[in-house]
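In: Dropping the sequence and predicted coords here.
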Amino acid sequence: MTTPPSAAPAGIPGSRPYEPDLRHHGDAEVRGADAALTDLAVNVRTDTPPAWLKARIAASLDGLAAYPDGGPARAAVAARHGLPPERVLLTAGAAEAFVLIARAVRARRPVVVHPQFTEPEAALRDAGHPVERVLLTERNGFRLTASEVPETADLVIIGNPTNPTSVLHPAAEIARLARPGRTLVVDEAFMDAVPGEHASLASRTDLPGLVVLRSLTKTWGLAGLRIGYVLAAPETIADLERAQPLWPVSAPALAAAAACSEPAALAEAAEAARQIAADRDHLLARLAEIRTPDGRKIHVTTPAEGPFVLIRLPDAAAVRTRLRTLGFAVRRGDTFPGLGPEWLRLAVRDRPTTDRFTEALSKALTD
């Protein structure tokens, strides 16, 4: 279903159409909390960054007097994906990449596929673009069919795996969206949490207009450092780079990008992805045991293939508040276009944390 923002799902009958807060993100659920909360709202892997990565970042501090040189890190990222360096642009997290795209890509009909991370649309709006939404629905499990995107869309943005639905779209289906005259932006910020990264388009050079975004903040716990990158055709990279300020990525962030692209780091990330998948299966199993007050199961969007799951349950806003009193923060879903107040997103955590959380959720549903 394609809609302009003003046609987003309505709230109270007769009221103005409900418009989600695109600037609300998971960190708002824990920032400034009166008490320590177990965080299931932010999708950053716990117990990160690892000690070896902290050491590499700390070693870079001796060179802070010099302006940062992105060349070595750019080459390392390129080698990691089997690409030439001119197809890589390092950014201050994937969020900066969305701003650069909004500024540099000349689009007459940009379309954002929702529900997904809201910063792409926010950046486009801030740059003066009129944005259309393709709203994937629960009826088909929030899965993409390429034909849902208007043929005349000249900029299309989609996440894979998608935040917050945890849906992993087949690479072939997303590739169907690529065509001459269109920029196709695929946000793969969570792809390294998928074992084998089998749906990634990161190394593809045959698809016209393809732009792939990656983040190192989720798997490696570097949200405070801000490091990500763009993979695209050299001419697109050049356009985006012209929209960046000078020295946009700090020396510590560059050191992290190089370190996380090395073979040993990739092996560690692959093992982390396997552990996340196992922990997610445990979370799904525990959620399946819980019943709502009227005896129904909690609805979970499946198959889930990211480091988070999306659930729907009655009175979710009140449940979320009760969970906070029980020591847990979860992500509200109503700030994502296409969802509403009955949705919550849960980050995947280790098994003991999941067990404590699901016990709290059962209590929150019955209180």
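Out: Ah, there it is.

In: Please make it C-alpha for all contacts and neighbour counts, starting now.
Out: Will do.

In: State the number of residues packed around the residue nearest to Val99 when sequence neighbours are not counted.
Out: Sequence neighbours aside, Ala123 is the residue nearest to Val99 in space, at 5.2 Å (criterion: C-alpha to C-alpha, 6 or more residues apart in numbering). Counted by other C-alpha atoms under 10 Å, the residues lying close to Ala123 total 21.

In: Name the residues of the host helix or strand of Glu173 that are buried.
Out: Assessed by DSSP states H and E, Glu173 sits inside helix 171-175. Using 16 or more other C-alpha atoms under 10 Å as the test for burial, helix 171-175 gives Ile174, Ala175.

In: same thing with stretch 69-80?
Out: Across stretch 69-80, burial judged by 16+ other C-alpha under 10 Å covers Gly70, Ala73, Arg74, Ala75, Ala76, Val77, Ala78, Arg80.

In: Adding secondary structure and distance to Phe328, write those residues out as CSV.
Out: Listed next are the buried residues of stretch 69-80 as CSV, based on DSSP: H, G, I helix; E, B strand; the rest coil; distance: C-alpha to C-alpha, whole Å:
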residue, secondary structure, distance to Phe328
Gly70, coil, 39
Ala73, helix, 38
Arg74, helix, 39
Ala75, helix, 41
Ala76, helix, 39
Val77, helix, 36
Ala78, helix, 39
Arg80, helix, 37
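
In: one more structure, for comparison:
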Amino acid sequence: MYVHTDSHDLRHHGDAEVRGASLTDLAVNVRADTPPDWLRERIAASLTRLAAYPDGRAARAAVARRHGLPVERVLPTAGAAEAFVLIARALPARRPVVVHPQFTEPEAALRDAGHEVTRVLLREEDGFRLDPAAVPDDADLVVVGNPTNPTSVLHPAALLEKLARPGRTLVVDEAFMDAVPGEREALAGRMDIPGLVVLRSLTKTWGLAGLRIGYVLAGPETIAALERAQPLWPVSTPALAAAEACMSSAALTEAARAADRIAADRAHLLAGLAEFEEVRAVAEAAAPFVLVRIERADEVRERLRGLGFAARRGDTFPGLGPEWLRLAVRDRVTTNRFLQALDQALALVGVSSGPGGGPEPARPLPL
């Protein structure tokens, strides 16, 4: 199904749920307790070089080594968000298609650049999984997330490959791929897929949202076109230092361990949510967040705020409505506290009811 509508607030993001409030944050998908001390130290050490203009060569080379690519296929950016703007402005597109539900900035950037965007909406009844045949044959730019924000669905790499063809740019947003154990289904580092553009972000795993650092992996001609669209020195010296540091073998090992912890913590959250008949989570979540459907979710979200927890509303994502919430994966202690708050919120809203219409007894927490 192809839809083009302006009914969703594409500029709403999870940080708006916690800004100016003292809440336990389940709305923003940045890993807790980051950046680690060693990374802070590397960033702080770069401050002695602020009098000089940024030099991205070392960071670019480090990213290239990490993915086994020549440096001509790498472009550091001020977060993935800048990359979406560059793609919208620098790459030709007569029929751009964005696969939704997903991160809304790609479509917002395309619209701001004057493009008319076609939406392909994935369906809940299909588990929000992609059918390549749903993408129009004449689409010359296709954007898809993997794993997808907010659904947490990880699409098979072989399936995404079917979207590639000569004359088409295939943009795969892998901002959360380093939170997937083994980075299974990743396309970063592939040079055999025509028109492939992979976006990576370092802000989520390493807690660098305020520093703005990510990168693009693509063919040399595409990288050159994107670089020409960048302003001079777009990525700061501290951000470049962080990028270089996060490409080290020690950092990659730490990220892999974090991905394993996230998977275990996500399983704990899903087990707890399964105790609620009123809550339905999207199956087979693979990212550091889960998408859940709850009757009167907008009221439940407000009750959760009153109980000290921020959840991400889902109705700003095309393809979703007010009955959806996105929940970031946190440690078990935080999750247990959240599940208790959710139990209370459901009862206060009146969604949760036991025999005779009264509140259900508190549910046992998963071990």
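Out: Perfect, I can see it now. These numbers were taken from a predicted model, which means no experiment stands behind them.

In: Any chance you could compute the TM-score here?
Out: In this superposition the chains share a TM-score of 0.94, using TM-score structural alignment, normalised by the length of the first structure; 348 aligned residues with a C-alpha RMSD of 0.6 Å.

In: picking that back up, now do the contacts for the residue nearest to Val99 of the first structure.
Out: Shown in contact with Ala123 of the first structure (C-alpha atoms under 8 Å, 6 or more residues apart in numbering): Phe98, Val99, Ala102.

In: wouldn't the last one be in contact with Ala127 here?
Out: Yes - the pair Ala102 of the first structure and Ala127 qualifies as a contact (C-alpha atoms under 8 Å) at a distance of 6.0 Å.

In: More neighbours: which of those two?
Out: Ala102 (25 against 15).

In: Pull up the aligned stretch in the second structure for the helix or strand containing the more buried one.
Out: Here Ala102 of the first structure, judged by DSSP H and E, is contained in helix 93-104. Helix 93-104 of the first structure corresponds to residues 79-90 of the second structure when matched by TM-score structural alignment.

In: ditto for stretch 343-355 of the first structure
Out: Going by TM-score structural alignment: stretch 343-355 of the first structure matches residues 324-336.

In: what's next to that stretch, contact-wise?
Out: Outside stretch 324-336 of the second structure, the residues touching it (C-alpha under 8 Å, 6+ apart) are 25-29, 31-32, 150, 262, 265-266, 268-269, 272, 288-294, 297, 301, 311-315, 365.

In: Strands along the second structure, start to end?
Out: Under the criterion DSSP state E, strands of the second structure are mapped to 2-3, 24-26, 74-77, 96-100, 118-121, 141-145, 169-173, 196-201, 214-218, 279-281, 289-294, 309-313, 324-328.

In: got a markdown table for the ones you listed, with mean neighbour count and distance to Asp37 of the second structure too?
Out: Below are those laid out as a markdown table (neighbours: other C-alpha atoms under 10 Å; distance: least, C-alpha to C-alpha, whole Å):
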| stretch | mean neighbour count | distance to Asp37 of the second structure |
| --- | --- | --- |
| strand 2-3 | 13 | 46 |
| strand 24-26 | 22 | 21 |
| strand 74-77 | 27 | 23 |
| strand 96-100 | 25 | 37 |
| strand 118-121 | 22 | 41 |
| strand 141-145 | 24 | 30 |
| strand 169-173 | 25 | 28 |
| strand 196-201 | 25 | 20 |
| strand 214-218 | 27 | 20 |
| strand 279-281 | 17 | 35 |
| strand 289-294 | 22 | 24 |
| strand 309-313 | 25 | 26 |
| strand 324-328 | 24 | 23 |
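
In: Ok, which of those strands comes nearest Phe338 of the second structure?
Out: strand 309-313 (7.1 Å; C-alpha to C-alpha).

In: mean offset of that closest one relative to the first structure (after superposition)
Out: Here the mean offset of strand 309-313 of the second structure against the first structure after fitting is 0.1 Å, by mean C-alpha distance after the TM-score superposition for the first structure.

In: Tell me the residues of the first structure aligned with that strand.
Out: Residues 328-332 of the first structure are matched to strand 309-313 of the second structure when aligned by TM-score structural alignment.
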